[in-house]
Structure formats: C-alpha cells, structure tokens
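> give the three-dimensional model of this entry:
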Amino acid sequence: MISIPKTYRAPIALTVAASLAVGIVYLSGISTSEDRATVKAADSCSSLKTDRAITALNRALPNRSEYSFDEDPEEARPVEATDTYSNSCFVRADRDILLSARARMMVAEPPNTWEEEVFKDVSSGGRRVTGFAAGIRGLASPEKAAVFIPCVPKGEIPGGGYNLSVVVDLKERGDVSDAKLREDLISLTLSAANYAHKSSKCTLPSRI
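As a prediction, the model looks like this:
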C-alpha cells in the first residue's frame, strides 16, 4: 500500500473535490453566473423590446450561456383590426422553451370566463394569483401573468366587440423571489400588451 504524507493529503483532497464539482456542473448543463448571457433589445422579440421588458427578462430567466428568440412572422401588422390577429414570442435555450408571450384577438366575454380559461393550468388551483391594475382585468402569479384589454367595439368587426388576451408563461425561472418574478412577468405582459394593441390596430383605449 502506498502511503501519502499528511502534508500532501489536504491539497490532493481539494483537487479531487474541485474536479468533481467541475464535472457535476458540466454534466448537469448548469451555467454559472459568470457565463450567463445578457439579453439585449436587439435580440428580443418585437413585443418585448422595452427597457422594462429587457430588465425583466434578464432577471426572470434562468442562467443560460445563450438565449434565442422566435416570433410569429410579421403578418402581425394588419391594415385594420381583424379577428384573426395573433402574436407570439418564444424564448429558448437549446431546445427548451423558457418563456412565452402570446397575444390574440377574441370576442369580448365576461372577465371571469377569460380568467378561468387562462389560469386553469396554474398549479394548486391558482394559488398566489393576484390582480393588478391594467385593462379590463390583469392577473399574475410567479409563473404566469395575463391581461385582458379592450380592442374594438361592436360594429367594427363581424361578430361583436373584441378584446385582446395577452399571456406570459414562465416555464423555467431564475433564482429570484416569487415577488420579483411576479413583478417581472407583469412588466413583460404590459410590454407585450402595448405592442399588440398598437400592431393589431385597436380603436378602443387599452386602459393600461
């Protein structure tokens, strides 16, 4: 048996421990804060380019060395309001969707009906979902935020009055508190809602 002098044991143990730690980080695919990518407005979707949205993305997203942004083709700019309007933005890392922001035109319906549909998949029956002042109704949790805003009155589009439903879903979160995440998701939702309201040619005030 080979004996190791005591004076060398501590450095060897530290080296082995450090090697194991590096191996764990590498195998698990976790990025450290030092190599985290920074989201810039030039890289983000059209609906999430405001300063407030970029700040929120950089805080709410989990650590990754690279992010990519995909959005619907810009058929998102009709000449006038249409009931087929929609706009989507997806934030990815590798093949994983980290966050989505979606807006779509829909026939005006009672806000309670809209709320039940939008938040039906939130865990624990909608725990931690609370309101915020925006549009007809604004709601947020640390994993999802949404706002229901007026768009066109009856008579402008066949079928009645129309509203915009704007929803931001966070699939993977950064290392921040629930309160900060909720705040960030509201910022992203309002950015996406303002963009959708303008690009869809709404004629009613958004009330945001």
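> switch to C-alpha atoms for all contacts and neighbour counts from now on
Noted.
> go through the chain and flag its longest strand.
Counting by DSSP state E, the longest strand found in the chain is strand 96-107.
> on the C-terminal side of that strand, identify the next helix or strand.
Using DSSP states H and E, the helix or strand that follows strand 96-107 towards the C-terminus is helix 111-118.
> helices or strands up against the following helix or strand past that following helix?
Proceeding N to C from helix 111-118, the next assigned helix or strand is helix 123-126, under DSSP H and E. Using 3 or more CA pairs under 8 Å, 6 or more residues apart in numbering; DSSP states H and E as the contact test, no helix or strand touches helix 123-126.
> give the buried residues for helix 123-126.
Within helix 123-126, no residue is scored as buried using 16 or more other CA atoms under 10 Å.
> what do you get for stretch 56-70?
Neighbour-count burial for stretch 56-70, counted by 16+ other CA under 10 Å, picks out 56-65, 67-69.
> off-centre distance for it?
Centroid separation between stretch 56-70 and its chain, computed with CA atoms, centre = their mean, to the nearest Å, is 9 Å.
> let's see this one next, to set against the first:
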Amino acid sequence: MKLTHPKALLAVGAVVALAIFAGVTYSFKLPPFKEKGEIEAGEVCSSLGSPSTAANALKKVLPEETSYSFDDDVDLRTDVTDTNYESSCFVTGGGKQLLVSKARLMEDEAATSWTNWVKGTASNEASTQSLTPFMAGDTAVASSRFVAIFVPCTSAGKVPGGQYNLSVSAELKQAGDSNDAAARDALIKLAKNAASYAYAKAKCDMSPKLGG
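Predicted coordinates for the structure are as follows:
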C-alpha cells in the first residue's frame, strides 16, 4: 500500500486553509477584499462645479474607501451690491474627513498678502509647505495637498471698498495613491472647476482668468 507523504498532506492542508480564508475575507469584504466605494458625479457637492469634472478629479486624489459622502453649504450673493458669498464642501469616507473645498468673496489685496492668508486657512501646515504658483486668476498656488486661486470678481465702484475677488481653495486631508505631480494636477482642475461655479453664483463681472 502506498502511503501519502506527511509533507504533501501539510501542503494540501495549507492550500485548503488559504482558500477558506480567502473565501471568508471576500464574503465579509475584509482586507484585501474591501469593497470599493464609487464617486458618483450626481452625488458630489454642487459648489465643486461641473459634476463630471469634479468626480474625475476626486477619483484621482482621494483614497479608496467603501463609501463617500458630500456635505455642501452655499451662501449665495443676493445682488451686485452684496459683498457676501461663501461656499464649502466637505468630503468624508471611512469615518474620516478626506477633502475640504471653500470659496469666499473678499476685498482684493496684494498677491503676497492673500497667499499668506490663504495658507493659514489650511488645517495642516504641512499641506502648504510645497506650494508653487500656476497660471489662474490674479494669483494661484498649489501643492499635492493644497490649492488656492484668487479670482477677480467685482470691479471697483460696484460695491463699497473697491474690487472684490473670490478666494477658492481645496485641502486634501487624506491622500490617495496618485503621485505628487498627478495629485497636484487633479487638485488644480478641481479648484478651477469650483472657481467657475463660484464665479457664476457670485454674480461676478470681471474676467476670472481661469484659462481652459
């Protein structure tokens, strides 16, 4: 009678155990088979602008989570003499805040002054340590974790205090798998998209200088 080698039995047992483990983890969506949530264009914040453009940008910068939620808050400008406009979008997933986007109407100021101010609005100082300029608005800066654009809005004489601009920013609080260059590019697209929305809703009359 031919006997089965003990090592062979151990190998077969290990394979069976591994198959059972894989089946259980997949069934209960445990790592590495965690269910991946979808970022649907119809669910993103309206203040992020074109839904399809915003969703595509978010897919490139956000980490994979089982689900995503979007909380939007927009305070519209009532007429051309009003100096108030604000919006904010909070993106969460996996019990964590993933990204925050903000826009507000404010008096125009020098590029250096505005840049220093907007950097201070970031919750994490590290997000703004590698900011470099790009072409958009009157002034624009971005890193792989933070982006901001100072967009011309209301010309002098239309409201008290002279020209007003829109300050539009987005901070990535939890990074995805994209490299720094790709994440920066996606954040810039997201900020330009949000700036276009804010420009229209804030009843602006100056060229936003956002490019293509």
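> overlay them and tell me the TM-score.
In this superposition the chains share a TM-score of 0.83, using TM-score structural alignment, normalised by the length of structure 1; 198 aligned residues with a CA RMSD of 2.6 Å.
> with structure 2 overlaid, how far apart is the longest strand of structure 1 on average?
Strand 96-107 of structure 1, aligned to structure 2 and superposed, deviates on average by 0.8 Å (mean CA distance after the TM-score superposition for structure 1).
> relative to residue 203 of structure 1, how far out is the residue nearest to the spatial centre of structure 1?
Nearest residue to the geometric centre of structure 1 (CA atoms, centre = their mean): residue 99, 4.0 Å. Applying CA to CA, to the nearest Å, the value for residue 99 of structure 1 to residue 203 of structure 1 is 29 Å.
> is it true that residue 174 of structure 1 lies in a helix?
No. Using DSSP: H, G, I helix; E, B strand; the rest coil, the assignment for residue 174 of structure 1 is coil, not a helix.
> what's the counterpart of it in structure 2?
Under the alignment (TM-score structural alignment), residue 174 of structure 1 maps onto residue 176 of structure 2.
> surely its match meets residue 64?
Yes. The pair residue 176 of structure 2 / residue 64 is scored as a contact, 6.9 Å apart, by CA atoms under 8 Å.
> list the contacts of residue 32 of structure 1.
Residue 32 of structure 1 is in contact with 63-64, counting by CA atoms under 8 Å, 6 or more residues apart in numbering.
> please repeat the previous calculation with a cut-off of 10 Å.
With contact set as CA atoms under 10 Å, 6 or more residues apart in numbering, residue 32 of structure 1 has these partners: 25, 63-65.
> and which of those is nearest to residue 121 of structure 1?
Set against residue 121 of structure 1, the nearest of those by CA to CA is residue 63 (25.1 Å).
> show me how far the helix or strand residue 18 of structure 2 falls within is from its chain's centre.
Using DSSP H and E, residue 18 of structure 2 sits within helix 6-27. Relative to its chain's centre, helix 6-27 of structure 2 lies at 42 Å (CA atoms, centre = their mean).
> name the residues that touch the helix or strand following it?
For helix 6-27 of structure 2, the succeeding helix or strand toward the C-terminus, using DSSP H and E, is helix 51-61. Applying CA under 10 Å, 6+ apart, the contact partners of helix 51-61 of structure 2 are 38-49, 91, 98-99, 144-145, 172, 174-180, 182-194.
> what's the burial count for residue 92 of structure 2?
The local packing of residue 92 of structure 2 (other CA atoms under 10 Å) involves 20 other residues.
> cool, the one 4 residues further on as well?
By the other CA under 10 Å criterion, the neighbourhood of residue 96 of structure 2 contains 12 residues.
> do residue 107 of structure 1 as well
Neighbours of residue 107 of structure 1 under the rule other CA under 10 Å: 18.
> for the equivalent of residue 155 of structure 2 over in structure 1, which non-adjacent residue is spatially closest?
In structure 1, the residue paired with residue 155 of structure 2 is residue 153, using TM-score structural alignment. Distance criterion CA to CA, 6 or more residues apart in numbering; nearest residue to residue 153 of structure 1, sequence neighbours excluded, is residue 161 at 4.4 Å.
> state the distance from the one you found to residue 82 of structure 1.
Between residue 161 of structure 1 and residue 82 of structure 1 the computed distance is 11 Å (CA to CA).
> mutual contacts of these two, please.
With CA under 10 Å, 6+ apart as the test, residue 161 of structure 1 and residue 82 both reach 106, 152.
> ok, now which ones touch residue 135 of structure 2?
When contacts are counted by CA under 10 Å, 6+ apart, residue 135 of structure 2 is found next to 141, 149, 209-211.
> swap that for residue 14 of structure 1, sorry
By CA under 10 Å, 6+ apart, residue 14 of structure 1 lies in contact with residue 20.
> with the one 3 residues further on instead?
By CA under 10 Å, 6+ apart, the residues touching residue 17 of structure 1 are 11, 23.
> same thing with residue 35 of structure 2?
Counting by CA under 10 Å, 6+ apart, the residues that residue 35 of structure 2 touches are 26, 28-29, 64-67.
> nearest spatial neighbour of residue 88 of structure 2, chain-adjacent residues omitted?
The nearest residue in space to residue 88 of structure 2 (CA to CA, 6+ apart) is residue 102, at 4.4 Å.
> brain fart, residue 144 of structure 1
residue 169 (4.6 Å).
> from residue 120 of structure 1, how far off is that neighbour?
From residue 169 of structure 1 to residue 120 of structure 1 the distance is 13 Å (CA to CA).
> among those two, which residue is more densely surrounded?
Legend: neighbour count by other CA under 10 Å for residue 169 of structure 1 and residue 120, higher for residue 169 (22 against 11).
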